[in-house]
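1. This is a predicted model, with the sequence first.
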Amino acid sequence: MFCSCYPCCRVRPSCTLVNLRAILCQPCADQSQTTLVSKLEALQCHFTWDLDTSRSKLFRCRERFEDFFTEDRHSWLGHIYKLRGFIEYKLGFTEEAQSFFNKATEAFRQMRNADEGPWLVVNYGNLAWLHHHLGDPAESEAYLTKVDTLMKKYQSPAQDELHPEIYAEKAWTFIRFSTDKMLLAADYFQRAIRMQPDMVEWHTYHPGAPGRVSQVKLVSGKGPD
């Protein structure tokens, strides 16, 4: 039995499965970790969107979102749960973070009347990052596989563009969390609506920041960051 980088880390015949992991060479583990991190960094999710995570900002947003949780049919409830999960993680509450991410999955299941769809790509990306930070690479890889499966099954209608569900959620998140990215958020909403014009809430959403998205001058000629 040999490790993938044989001959540098040949396993001795006398070794048992119990101590196999301890014998495998460090380069193998390092390479695996590097590959996992590269996959995580390529995701579109709250962990990769360069959000302002100062504690004062996190506490203000958490307090604001608590008012929404009495509205079970709020059209953005799944998105709120996802952002709340990210906030809880950044504040150091990992169990609460996972709970909110799981609530987001259930909220979308009820709102969309479907067990899966492109709206879960961001949430599965969040869960992949969460399990990575919790030191569980196997579970992180499992969620990366789910993301990959959804991306292949629900491809963007426009070549070289994000899926409209991802554009819309990224735009909503920027509006709720990063007012300095309002112009970019407006552009993302415009892209989402152009590809999927039947989503009423994308047209009518009124952000907490001053002015409607439709009143913000759109940024032209920019692709996804």
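-> Received the coordinates, thanks. Numbers count the residues shown, from 1 in each chain.
2. from here on, contacts and neighbour counts on C-alpha atoms
-> Will do.
3. show me where the chain has helices.
-> Counting by DSSP state H, the chain has helices at residues 20-23, 26-41, 55-65, 77-90, 94-112, 121-133, 137-153, 164-177, 182-195, 200-204.
4. Next, format these as JSON lines and append distance to Leu218 and mean neighbour count.
-> Formatted as JSON lines, those follow (distance: least, CA to CA, whole Å; neighbours: other CA atoms under 10 Å):
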{"stretch": "helix 20-23", "distance to Leu218": "53", "mean neighbour count": "12"}
{"stretch": "helix 26-41", "distance to Leu218": "27", "mean neighbour count": "14"}
{"stretch": "helix 55-65", "distance to Leu218": "25", "mean neighbour count": "13"}
{"stretch": "helix 77-90", "distance to Leu218": "23", "mean neighbour count": "24"}
{"stretch": "helix 94-112", "distance to Leu218": "29", "mean neighbour count": "18"}
{"stretch": "helix 121-133", "distance to Leu218": "24", "mean neighbour count": "24"}
{"stretch": "helix 137-153", "distance to Leu218": "27", "mean neighbour count": "17"}
{"stretch": "helix 164-177", "distance to Leu218": "12", "mean neighbour count": "24"}
{"stretch": "helix 182-195", "distance to Leu218": "5", "mean neighbour count": "22"}
{"stretch": "helix 200-204", "distance to Leu218": "14", "mean neighbour count": "14"}
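5. Those helices into CSV, with extra columns for distance to Ser214?
-> Putting these into CSV (distance: least, CA to CA, whole Å) gives the following:
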stretch, distance to Ser214
helix 20-23, 56
helix 26-41, 31
helix 55-65, 23
helix 77-90, 20
helix 94-112, 25
helix 121-133, 24
helix 137-153, 29
helix 164-177, 12
helix 182-195, 7
helix 200-204, 8
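6. want to compare, so here's the second one:
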Amino acid sequence: MAGCDLQHQLESMECHFNWELDCSPSSLQKLQRDLEDRLRCGCNWMRHVYNDLGYVLHVQGLKDEALEILIKGQTYIKTETTYHGDCSLLMNQANMAWVYYHKGELEKSQACLEEVARLQKEFPTPEGSQMHPVLIAQKGWTLMKFENSPKRCAIECFKMALTGNPEKKNLHKGLALAMEKSYTKEDFKGNPGLQREVIDQLKKARDKYKNEDVCLGALYLVNSLACGDMCEEALDEANKLADKLIASGEISGLSNLLYLLMARLKNFDKAIEVTEKMLEMFPQSTRVKRNLANCLKRKAFLLPKESEERLPLLKRSSDLSKDMNPTTVKDSLDLAKLHACAGDNDAAEHQYKSLLDREEQLTDAEKQLVLLRYGDYYMFHHKSPNLSVESFMRAVNIPAEHRHTCIKRLVHIVRYGSHERCEEICSFLLNLLCESCRDIGELFLRK
């Protein structure tokens, strides 16, 4: 009975465990690596990092490691004598109570809840609010980090937090980032004024920071350029942001700046130059290494295959990626492709086979993506058409999101008409169709 009462108390707490955070296993691994990188290299929101990382470790079954991080977070937060530091301790203690509960240490869990109750009395929720503004804001920041969590709820979190703290610049930044991350091109098509709202909020937040925040400055330019604004001054502004980033001695804003330089301004040399300087400052940072590998790869893929510059860029990119010891399926596949493009087929083959060897640990979507990429490798790099067909057929039999792409690969082979297994492939594809559709399907394949 006491255990049930304890669980009921835990479920009423505002913390990560009760916010329905959702993330795929591979994305959790990537998030863990990024959060650990921020602990090593430092950032402006360490209180959040400890809470986020503690939850991420727990979700992956690493309960002892999660507790260790949360205890370190507790120590760190207590060294901050600010009002916000004490409020952050509320979430830290609620998360810790959950971890102790799952470890079966109910007395320690109850002790954490008693500390939460004490802090709630010391820092009561303002009248008319359902939740303390600091906790609302922390919930907003947290929702933005988890892959499948409702990003638009983060927008509402920051709006609610701003009602009590309208001048707080980090809340304006949170709202701007939540809006920028939540809305898509499809949203903008249906509501032409929405993108202007996002740009206006980015500008408002940027001005709150006196144009010194690189992340906000880069995203403001990215969205302005998408609307046809600031085209003439964009390059100069981007160069100023790059100088500010290097002078700041912080990594925050790097990925946003690189997106501006590469995706919008097509200035790959400047992107590489900035990231090389950041790597000199943070030689152990996985985020900087990943960004530099991406810059080198993207520049290489734009060069003609016969370019002498292309191969060294791909080799350096693959070396950086390998040095990071990729753990996610996507990162491992990207590394395999880099090896193949750099002409190292043995390394590419090893990477693909190591993924297939742990097939049982992959989700259907991940398994299908591995087989699709493996088939592409055999088709375009290894020139083994039979093996590519086998891989595509296996992928088609998995009911996941890349199935249509795999079918298109096989249809292309049939319609090209030179493969010795065209009849077999055609029959395989027709068997996927319902009986009434097979005649139409056969006509389509034979065209």
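-> Yes, it's here. What you are looking at is a predicted structure, and each value in this text was computed from that prediction instead of being measured.
7. Now that Arg373 of structure 2 has come up, it's in contact with Leu333, right?
-> Yes. Between Arg373 of structure 2 and Leu333 there is a contact at 7.4 Å, judged by CA atoms under 8 Å.
8. returning to what we had before: so which of the helices of structure 1 gets nearest Gln215 of structure 1?
-> Proximity to Gln215 of structure 1 (CA to CA) singles out helix 182-195 among those, at 8.8 Å.
9. what stretch of structure 2 does the closest one fall on?
-> The aligned range for helix 182-195 of structure 1 in structure 2 is 151-164, by TM-score structural alignment.
10. same question, stretch 121-139 of structure 1
-> The aligned range for stretch 121-139 of structure 1 in structure 2 is 90-108, by TM-score structural alignment.
11. For that stretch, give me every contacting residue.
-> For stretch 90-108 of structure 2, the surrounding residues in contact (CA atoms under 8 Å, 6 or more residues apart in numbering) are 3, 10, 13-17, 51, 54-55, 58, 63, 66-67, 70-71, 73-74, 109-113, 115-116, 119-120, 135.
12. counterpart of Met281 of structure 2 in structure 1?
-> Per TM-score structural alignment, Met281 of structure 2 is not aligned with anything.
13. Next, count neighbours for Met281 of structure 2.
-> Met281 of structure 2: 16 surrounding residues under other CA atoms under 10 Å.
14. go on, Pro312 of structure 2?
-> 13.
15. Which helix or strand contains it?
-> helix 310-323 (DSSP states H and E).
16. according to the alignment, that helix goes to what range in structure 1?
-> Going by TM-score structural alignment, helix 310-323 of structure 2 lines up with nothing in structure 1.
17. Now do that helix: which elements does it pack against?
-> Based on contacts counted as 3 or more CA pairs under 8 Å, 6 or more residues apart in numbering; DSSP states H and E, the elements that helix 310-323 of structure 2 packs against are helix 286-302, helix 329-341.
18. for the helix or strand following the last one, the distance to its chain's centre please.
-> On the C-terminal side of helix 329-341 of structure 2, the closest following helix or strand by DSSP H and E is helix 345-357. Mean-position distance between helix 345-357 of structure 2 and its chain equals 24 Å (CA atoms, centre = their mean, to the nearest Å).
19. corresponding residues in structure 1 for helix 345-357 of structure 2?
-> The aligned range for helix 345-357 of structure 2 is empty, by TM-score structural alignment.
20. List the buried residues for that helix?
-> Under the neighbour-count criterion of 16 or more other CA atoms under 10 Å, helix 345-357 of structure 2 has 345, 347-349, 351-352, 355-356 buried.
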